[in-house]
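**Student:** sequence and predicted structure below; questions after.
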Amino acid sequence: MHHLFDNRKEPAAAGRKIMTIRPKQMMLFFLIALVFLISGCAGLTSLTIQKNFRDIADKTLPVVVQVNTVDIFSQEVPDLDGWDFFFPDPDGEGESEEREFRTQGLGSGVIVRRNGDTYYVVTNNHVVGEADEVSITLHNGRIYPADLIGKDPRRDLALVSFSAPGVDIQEARLGDSDSLRIGDLVVALGNPFGYSGTVTQGIISGLHRSGPTDISDFIQTDASINQGNSGGALVDLKGRVIGINTWITTPTGGSIGLGFAIPINSARNVIDQLIETGQVAYGWLGVSITDTSHDILESMKEDDVSGAVVTNIYVDSPAEKAGIRPGDIILNVGRRRIKNADNLIQAVSDLPVSRNSDFVILRDGESLEIPVAIEERADDDTIRARSDKFWPGLRLYPITDALREEMEKIPERGVYVLAVDKGTPGESAGLKSGDVITRLGKTEIDSLDAFYSSLKLAEDQALALSVHRGGEDLELMMGPMKQN
């Protein structure tokens, strides 16, 4: 009996040789076979991935357009034709004429809606700017004049429309940006530097990034984005638009893998409002806020939570009427979890006006649910004109070891005044940046918790303050929250 894996040699039969296969040889054969199998699977996987990206390009390129802009301006220029060109009037009193100049720009956009023969394209506000003329170039090269429907400068979004009678043009499928996770594969489409229909691929590198806009909540991607990509689409592997490419961070002017897009869920509400009314109404709470840093939470004697800390409120604002006060930490707006100040700004801006929305706040270690009737946000000038109602008008920070090392002659206890807003009760009281508040009313201040607790208890009366300033101790008086 022969054993295939026996290392012993046995006599060969007359006239023929018997080959035995040793264990090491069998293992080698197995490994070679496995390599070929894996290589074949890898080849199939690569082809599958390639087909997926081709399908994405085929589905989405027709919905991504080039947005062309023209700015027209006139300027007086000297008439230096002929003789005057070589011998201009030294007194500068020669003839001049007004000439028209046209500057061109371009960006990208996404076809997001159709109403009959009218198509709506979302792009960035900085793409259209104050352009006198706007046109749309489709992926097939057709050009249509476009009209500006409206803008949302706080989110850097704009909506334009064009008419294409008798033409069936594809619209984008919109995805759900709230379901995104870091590491998801994405594709960016646009017209960088005028190279129309450019497709690049990457992953989602981060979520909820801050940026240069007032309402700041961006998707970060390493997909290549350059000038001209602004307003283009960021799509998932099903070809659904999940973001509008907006800006990049770069020291060179070109992509270094730090691109940012507006989440499509943030853009949806803007698109609806602009189509319906031509303008965007923002919700207004009437507070100033900051993030929940470790130093602030420790000084407020709260656990390590994420949220937005209310530092000031406008008197007679929705927040003040509902009972929200400086020192409260906002944790939730409806079902939306608030992680930082940018989250709260985004959430409030999206809230329906004149309807109650439930806010969950943390106060003195206890969670409270408060209904708030959100109002429509006025323009910036109107809000600034209400500075006398901005209570108390102070931006404060706890006294930490790091602050003690940086500042000279600073008390061991108190709260540090980072800034005082102009026209507010805090400025009227004489408080200045760099002051340390050591007493409020009858309470010795050793933390932010002590300051805000005392502030809540003394809303209807003037407050005496003990302040340390530049080695001196001062006594000041701040009026009540509601002035008669």
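**Tutor:** It's in.

**Student:** please make it C-alpha for all contacts and neighbour counts, starting now.
**Tutor:** Fine.

**Student:** show me where the stretch 351-484 of the chain has helices.
**Tutor:** Assigned by DSSP state H, counting those that start in this stretch, the stretch 351-484 of the chain shows helices spanning 380-384, 401-406, 425-428, 448-457.

**Student:** right, I mislabeled it, should have said the chain
**Tutor:** 23-60, 83-86, 125-128, 264-277, 294-299, 318-322, 341-350, 380-384, 401-406, 425-428, 448-457 (DSSP state H).

**Student:** tabulate these (JSON lines), appending mean neighbour count and distance to Leu394.
**Tutor:** JSON lines is the format used below for the helices of the chain (neighbours: other CA atoms under 10 Å; distance: least, CA to CA, whole Å):
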{"stretch": "helix 23-60", "mean neighbour count": "13", "distance to Leu394": "50"}
{"stretch": "helix 83-86", "mean neighbour count": "10", "distance to Leu394": "62"}
{"stretch": "helix 125-128", "mean neighbour count": "22", "distance to Leu394": "33"}
{"stretch": "helix 264-277", "mean neighbour count": "18", "distance to Leu394": "31"}
{"stretch": "helix 294-299", "mean neighbour count": "17", "distance to Leu394": "15"}
{"stretch": "helix 318-322", "mean neighbour count": "19", "distance to Leu394": "16"}
{"stretch": "helix 341-350", "mean neighbour count": "21", "distance to Leu394": "17"}
{"stretch": "helix 380-384", "mean neighbour count": "11", "distance to Leu394": "15"}
{"stretch": "helix 401-406", "mean neighbour count": "10", "distance to Leu394": "18"}
{"stretch": "helix 425-428", "mean neighbour count": "21", "distance to Leu394": "6"}
{"stretch": "helix 448-457", "mean neighbour count": "19", "distance to Leu394": "11"}
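
**Student:** to Ala223, which of these lies closest?
**Tutor:** helix 23-60 (13.5 Å; CA to CA).

**Student:** ok, back up a step: relative to Arg395, which of the helices of the chain is closest?
**Tutor:** Among the helices of the chain, if distance is taken as CA to CA, the winner is helix 425-428, at 9.9 Å.

**Student:** end to end on stretch 164-183, go ahead and measure it.
**Tutor:** 39 Å (CA to CA, to the nearest Å).

**Student:** buried residues in it, which are they?
**Tutor:** Buried residues in stretch 164-183, counted by 16 or more other CA atoms under 10 Å: Gln170, Glu171, Ala172, Arg173, Leu174, Gly175, Ser177, Leu180.

**Student:** second structure for comparison follows:
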Amino acid sequence: MPGPFELTISRVRAFAVAGALALASTSLAAPAFARGPENIADVAEKVIDAVVNISTSQNVAARGGERGGVMPQLPPDSPFQDFFDEFFKNRRGGEGGPRGGNSGPRRVNSLGSGFIIDTAGMVVTNNHVIADADEINIILNDGTKIPAEIVGRDKKTDLALLKFKPPEKPLVAVKFGNSDSVRIGEWVVAIGNPFSLGGTVTAGIVSARNRDIGGQYDAYIQTDAAINRGNSGGPLFNLNGDVIGVNTAIFSPTGGSVGIGFAVPSNIVTGVIDQLRQFGEARRGWLGVRIQEVTDEIAESLSIKPARGALIAGIDDKGPAKPAGIESGDVIVKFDGKDIKTMKDLPRVVADTPIGKEVDVVVIRKGKEQTRKVTLGRLEDDEKAKEASLKVPAPAEEKTVSQKALGLDLAALSPALRSRYKVKDSVKGVVITSIEGSRDAADKRLSAGDVIMEVAQEAVTNVADIKKRVDQLKKDGKKSALLTVSNPDGEVRFVTLSVQ
């Protein structure tokens, strides 16, 4: 009969065996989709020949101080002389350059990815893959290398269209799918050229949609499919083998994949690529407004429930919005039949609308909806649907007689104050002379020299006007006051401050 210790061991072994059997049976019973869809291999086999590697090269002027550019000074007859001669010869791509001096221009190569959308030899990739390249080559999946030229490119969406002469062997092209129908959690397949390894297939799911990572037209698909350096410009497929995105960026503290990659949605790509193909450039609609976000406080002040839309902070005198009757303070909630849920929606929708098209623009003005008809202009490279400026002018050091309201030191905009703060003649209202002690104002980036033009969308010319409007807002049960504020240069934005 076993002792207590031996019995304990036996029980542990028994439980271990039982646990192993349970895990084994669970593993055997696990459905196939727990390991990923079985048709990933079918998708990869179907489309991989349409995915290409893109090789670029350019001449870069070497700098004397750059790594590998300067021969160390060695004593005469040093035993290391031959070693360093050979080392720097290899680094410079051959002979050339005086010892210890600049090596002169050198050839730099880089690799990215792309995909064929037309068997006539049309390839989509990222603009940053081919930017500044002197020479571009397409490398097909079978290793065939063919020179390519740029048809057009668009920096704003980081897309480019290339063309190459097709070989005798028939090409495989892929088609775009509808990225608007992509669901979070849906399986996707990425194919590209990571770290110059050649055609590589990875799979994952759609982690999020409409990700904004800092660009004006950002609406990225986020995926956890492994995307690494060299994958840029490659396609992101759904399980039908349709391209739903162009892999463009990753978030990574190390430079490698950590499961956070971003792809430009196909519905953005198709519009840009069609224009690059037709015009060699992207042509976007232009409304001619400066906009800012409708915060919860601003929405409450404007009686907009729920908070939505894009608040017009300024109108371009030469833009299409002005003759259409759109005004500063309007909130655009619908454009050409499309809902504008956030400020970021408006630039995307306007840019995608054909130039010269007359569209209905629904605005909320003083709590009521109005519809305006606007004929869109063309966005030039130096123009964009601007966000309201948040530049903070330097505070003035001089003191002045002022009154308190909304936690601010305020004064009527006299000629002396206009001169002190360099306020343009076109700016009318009450000037802020100090925000000391007002954390709310500091958080909203108000500063001395800013001018309050309106309170609750009514013009003010002195401090008494502001106090009167604030008192009325308190009686109406409002928690905050909506201020129309201009900086000294005349750039207008909207700010809410507590009336408590």
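**Tutor:** Received it, and whenever you're ready, just let me know what you need. Since the model is a prediction, treat every value here as computed from it, not as a measurement.

**Student:** nearest spatial neighbour of Ser427 of structure 1, chain-adjacent residues omitted?
**Tutor:** I think there's a mix-up here, since residue 427 of structure 1 is Glu and not Ser. Take Glu427 of structure 1 and drop its neighbours on the chain: the residue closest to it by CA to CA, 6 or more residues apart in numbering is Val420, 6.1 Å away.

**Student:** can I assume the one you found is in contact with Asp435?
**Tutor:** No. Using CA atoms under 8 Å as the test, Val420 of structure 1 is too far from Asp435 to be in contact (9.9 Å).

**Student:** structure 2: which residue goes with Gly231 of structure 1?
**Tutor:** Counting by TM-score structural alignment, Gly231 of structure 1 corresponds to Gly233 in structure 2.

**Student:** what is the burial count for the nearest residue to its match once chain neighbours are set aside?
**Tutor:** Sequence neighbours aside, Thr125 is the residue nearest to Gly233 of structure 2 in space, at 4.0 Å (criterion: CA to CA, 6+ apart). By other CA atoms under 10 Å, 29 other residues sit near Thr125 of structure 2.

**Student:** mind listing what Thr125 of structure 2 touches?
**Tutor:** Residues near Thr125 of structure 2 by CA atoms under 8 Å, 6 or more residues apart in numbering: Ser113, Gly114, Phe115, Leu159, Ala160, Leu161, Leu162, Ser232, Gly233, Gly234, Val246.

**Student:** strands - which of those land there?
**Tutor:** Ser113, Gly114, Phe115, Leu159, Ala160, Leu161, Leu162, Val246 (DSSP state E).

**Student:** next one: the fifth one from Arg284 of structure 2, what distance?
**Tutor:** Ala160 of structure 2 sits 16 Å away from Arg284 of structure 2, going by CA to CA.

**Student:** next: Ala32 of structure 2.
**Tutor:** Separation of Ala32 of structure 2 from Arg284 of structure 2 (CA to CA): 46 Å.

**Student:** ok, now which ones touch Lys386 of structure 2?
**Tutor:** Neighbour list for Lys386 of structure 2: Val289, Arg290, Ile291 [criterion: CA under 8 Å, 6+ apart].

**Student:** follow-up on the earlier one: which of the ones in strands among the contacts of Thr125 of structure 2 sits closest to Val201 of structure 2?
**Tutor:** For these, the minimum distance to Val201 of structure 2 (CA to CA) is 12.3 Å, reached by Ser113.

**Student:** counterpart of that closest one in structure 1?
**Tutor:** Under TM-score structural alignment, Ser113 of structure 2 pairs with Ser108 in structure 1.

**Student:** what comes into contact with stretch 209-218 of structure 2?
**Tutor:** Outside stretch 209-218 of structure 2, the residues that touch it by CA under 8 Å, 6+ apart are Lys156, Thr157, Ile184, Ala219, Tyr220, Ile221, Gln222, Val264, Lys344, Pro347, Arg348.

**Student:** nearest to Leu140 of structure 2, of the residues you listed?
**Tutor:** Taking these together and measuring to Leu140 of structure 2 by CA to CA, the closest member is Val264, at 22.9 Å.

**Student:** which ones are touching the closest one?
**Tutor:** Contacts here follow CA under 8 Å, 6+ apart; on that basis Val264 of structure 2 touches Thr157, Asp218, Ala219, Tyr220, Ile221, Gly245, Val246, Asn247, Thr248.

**Student:** ok so, going back, show me the two of the contacts of stretch 209-218 of structure 2 that sit farthest apart.
**Tutor:** Largest separation among those by CA to CA: Lys156 and Ile184, giving 25.5 Å.

**Student:** so what's the gap between stretch 178-191 of structure 1 and the chain middle?
**Tutor:** 15 Å (CA atoms, centre = their mean, to the nearest Å).

**Student:** with stretch 107-125 of structure 1 instead?
**Tutor:** Using CA atoms, centre = their mean, the offset of stretch 107-125 of structure 1 from its chain centre is 21 Å.

**Student:** buried set for it?
**Tutor:** Applying 16+ other CA under 10 Å to stretch 107-125 of structure 1 flags 107-114, 119-125 as buried.

**Student:** next: stretch 272-292 of structure 1.
**Tutor:** In stretch 272-292 of structure 1, counting by 16+ other CA under 10 Å, buried: 274-275, 278-292.

**Student:** go ahead and flag the most central residue of structure 2.
**Tutor:** Nearest residue to the geometric centre of structure 2 (CA atoms, centre = their mean): Gly215, 2.8 Å.

**Student:** that residue -> structure 1?
**Tutor:** Aligned partner of Gly215 of structure 2 by TM-score structural alignment: Thr213.

**Student:** before we move on, the earlier item: ok, the residue nearest to Glu427 of structure 1 to Val315 of structure 1 distance?
**Tutor:** For Val420 of structure 1 relative to Val315 of structure 1 (CA to CA), the value is 17 Å.
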